[in-house]
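Participant: Need coordinates for the following:
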Amino acid sequence: MHSDTAQDRTPTATGPSAPTWDPQQYLRHAEHRARPFVDLLARIPELPGRPARIADLGCGPGNVTALLADRWPQARITGFDLSPEMLRRATDEYSGPTAGGGVLEFRRADLADWLPEEPYDLIVSNAALQWVPNHPASFAVWTNGLRPGGTLAFQVPGNFTAPSHAMLAELCDSPRWRARLAGLGAHYVHLCEPAEYLARFTGLGCAVDVWETTYHQLLQGPDPVLDWVKGTALRPVLTALGDDREAADALLTEYRDLLRAAYPTGPRGTVFPFRRIFVVARKDG
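Facilitator: Here you go, the predicted structure:
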């Protein structure tokens, strides 16, 4: 989950507040959600191992993990995630030998305390680290877990101040909802800006490529921004409301009306700008 924000993919925090994930809802916007990973993948240099050993942190339903096997067909690739729903979907759809002689597997792990159990050529994460408040503290141990010449690469959403997420945070903290939802709409303020990610990895002695992109996504269908966040940012909120269908419907109606005003539908769809931050850090060979 990675996730991924905005926010995409799966949570990594343990405990009763960990959201329940719906792979089918998440995959309703699979093409838009996968595009940043494709852009990240294009900037990852060749890997030192033959075959490569790869970890995907926050693999979600496995659809982008499978893209790693296209790039490195002989690699042994493990996707790690905390969500049993996401892992079940990933395992059912993608686990097993790959066409190039490699293998795809999926394991349960909490990214808040995940440690490389063997040397990796690539540790990658797609829209998942936003769910890990202390993720910068793991950079040193993760880069130490790379082979010389190996790469740590990730992308995270950078749109937690966008209307979609700012309004959700305000709604959860409003008088009507704060007793049950206070703080659940503002999970992402711990994300670093590009300059801070750059400083952290140069401080670790890595060669670093950091950039950001805002995707102006044209979404289709009724209330498409609400449909998007139902698969990601709304998961902690809906999990907290549990089986209280009346409360969930009331909150979704209130949030839907805010989103309609912020993201009006045009003649060809609804434009949903989405900022992403990318990091590719290569360990010295």
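Participant: switch to C-alpha atoms for all contacts and neighbour counts from now on
Facilitator: OK.
Participant: For the longest helix along the chain, name the packing helices and strands.
Facilitator: Identified as the longest helix of the chain according to DSSP state H is helix 245-262. Helices and strands touching helix 245-262, as assessed by 3 or more CA pairs under 8 Å, 6 or more residues apart in numbering; DSSP states H and E, comprise helix 163-172, helix 224-230, helix 235-241.
Participant: need those helices in JSON lines with mean neighbour count and distance to residue 66, can you?
Facilitator: Shown next, in JSON lines, are the helices and strands packed on helix 245-262 (neighbours: other CA atoms under 10 Å; distance: least, CA to CA, whole Å):
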{"stretch": "helix 163-172", "mean neighbour count": "20", "distance to residue 66": "29"}
{"stretch": "helix 224-230", "mean neighbour count": "21", "distance to residue 66": "22"}
{"stretch": "helix 235-241", "mean neighbour count": "20", "distance to residue 66": "24"}
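Participant: Save these as TSV, and put in distance to residue 33 too.
Facilitator: Shown next, in TSV, are the helices and strands packed on helix 245-262 (distance: least, CA to CA, whole Å):
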stretch	distance to residue 33
helix 163-172	16
helix 224-230	10
helix 235-241	16
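Participant: Could you also give me the structure for this second sequence? I'd like to compare it with the first:
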Amino acid sequence: MRDWNCDLYLKFERERAQAARDLLSRVPPLAPRKIVDLGCGPGNSSAILSLYYRCDEILGIDRSPSMIKAARARLPAANFVEADLAQWTPEAKVDLIFANSAIHFAPSHEKLLPKLLSFLKPGGVLAVQMPNVLQDPAHALMRMVAVDGPWMEKLAPVAKSRAAIGSIDDYYAWLSPHVQHVDLWQTVYVHPLNGHDEVIDWFAGSALLPFLDRLGDDESAAFLAHYRRELEMAYLAQDDGKVLLHYPRLFFVAQV
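Facilitator: Below you'll find the predicted structure:
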């Protein structure tokens, strides 16, 4: 699979960082010595953590080589490792595992979450934010366009494999037996973007990658043109030309 596009991801850094700040604001008081930033991306969430906490060690984990390269350049005092978060195991227990917009890419959360909690010291915290967008128009249209064109044979397996994350009730059931306290909530962010091309840019560096990865350049252009036409009907432009991207995100903070 092609690597993530750091430039496209960082084009919307301010919008993406808001969810990280909101997640951090709900973490109970800690004086952490060791923090792990799971799915650290280009280091934007790690930078927020480094400003908020004065700790001995911040470790960022991401499976994208380009993201790790950008994170190291951005925050040289931290340690960044290229690894799959679902397979990662720490050398010693940590105080805070922070996962902003990352673990929805990993399967089997009912198994993953107890494992992550086991990596925490007593009183440690697992703080997670995930887009909860499988049914929103932009993601539904990706899957619809994937099975409505000459690329159907290539893309139908991708469209059918997009797993939904659990419900809030699921996460409570998976977390509560292992923790002292769990705080769960959902927020819908509204991002005014500069037209439908920016909606595509928002997803081109992330959710669209598995589709585009299976297409050649001409097919990718045709797929995106079809996708754009569908977006124009689903997301009507405002009087000022902006397009409002409604983006629901699920959060939880669990303390062991």
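Participant: against structure 2, where does the longest helix of structure 1 fall?
Facilitator: Residues 217-234 of structure 2 are where helix 245-262 of structure 1 lands when matched by TM-score structural alignment.
Participant: one step back: mean per-residue distance, the longest helix of structure 1 to structure 2?
Facilitator: When structure 2 is superposed, helix 245-262 of structure 1 averages 0.6 Å from its matched positions, counting by mean CA distance after the TM-score superposition for structure 1.
Participant: how big is the angle separating that helix from helix 163-172?
Facilitator: 140 degrees (axes from the mean of the first three to the mean of the last three CA atoms, to 10 degrees).
Participant: tell me which residues in helix 245-262 of structure 1 are buried?
Facilitator: Buried residues in helix 245-262 of structure 1, defined by neighbour count with 16 or more other CA atoms under 10 Å: 248, 251-252, 255-256, 258-260.
Participant: quick revisit: between the helices and strands packed on helix 245-262 of structure 1, which gets nearest to residue 65 of structure 1?
Facilitator: Closest to residue 65 of structure 1 of these, according to CA to CA: helix 224-230, at 20.6 Å.
Participant: how about the closest one, aligned to which bit of structure 2?
Facilitator: Going by TM-score structural alignment, helix 224-230 of structure 1 lines up with residues 198-204 of structure 2.
Participant: what's the average distance of the matching stretch to structure 1?
Facilitator: Looks like 1.3 Å for stretch 198-204 of structure 2 (mean CA distance after the TM-score superposition for structure 1).
Participant: Residues touching that stretch, excluding its own?
Facilitator: Contact partners of stretch 198-204 of structure 2, identified using CA atoms under 8 Å, 6 or more residues apart in numbering, comprise 5, 8-9, 12, 193, 209, 224, 228, 245.
Participant: Make TSV from those residues and add distance to residue 43 of structure 2 to it.
Facilitator: Listed next are the contacts of stretch 198-204 of structure 2 as TSV, based on distance: CA to CA, whole Å:
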residue	distance to residue 43 of structure 2
5	14
8	14
9	11
12	14
193	23
209	20
224	29
228	30
245	24
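Participant: the strands in the stretch 1-150 of structure 1, which residues?
Facilitator: Assignment of strands within the stretch 1-150 of structure 1 using DSSP state E, counting those that start in this stretch yields the ranges 53-57, 76-81, 96-97, 103-108, 120-126, 146-157.
Participant: Strand 53-57 and the second one, what's the angle between them?
Facilitator: I take that to be strand 76-81 of structure 1. With the same axes, to 10 degrees defining the directions, strand 76-81 of structure 1 sits at 10 degrees from strand 53-57.
Participant: And strand 76-81 of structure 1, what does it pack against?
Facilitator: Other elements packing on strand 76-81 of structure 1 under the criterion 3+ CA pairs under 8 Å, 6+ apart are strand 53-57, helix 65-71, strand 103-108.
Participant: what does the fifth one give?
Facilitator: Packing partners of strand 120-126 of structure 1 (3+ CA pairs under 8 Å, 6+ apart): strand 53-57, strand 146-157.
Participant: circling back: quick one: closest of the helices and strands packed on helix 245-262 of structure 1 to residue 53 of structure 1.
Facilitator: Nearest to residue 53 of structure 1, of all those, is helix 235-241, at 31.7 Å by CA to CA.
Participant: Output the contacting helices and strands for the closest one.
Facilitator: Looks like helix 235-241 of structure 1 contacts helix 178-181, helix 245-262 (3+ CA pairs under 8 Å, 6+ apart).
Participant: Which position in structure 1 pairs with residue 143 of structure 2?
Facilitator: So, by TM-score structural alignment, residue 143 of structure 2 is matched to residue 169.
Participant: so residue 103 of structure 1 sits right up against residue 70, yeah?
Facilitator: No. Assessed by CA atoms under 8 Å, residue 103 of structure 1 is found out of contact with residue 70, at 11.5 Å.
Participant: Look at the two and report which has more neighbours.
Facilitator: residue 103 (18 against 13; other CA atoms under 10 Å).
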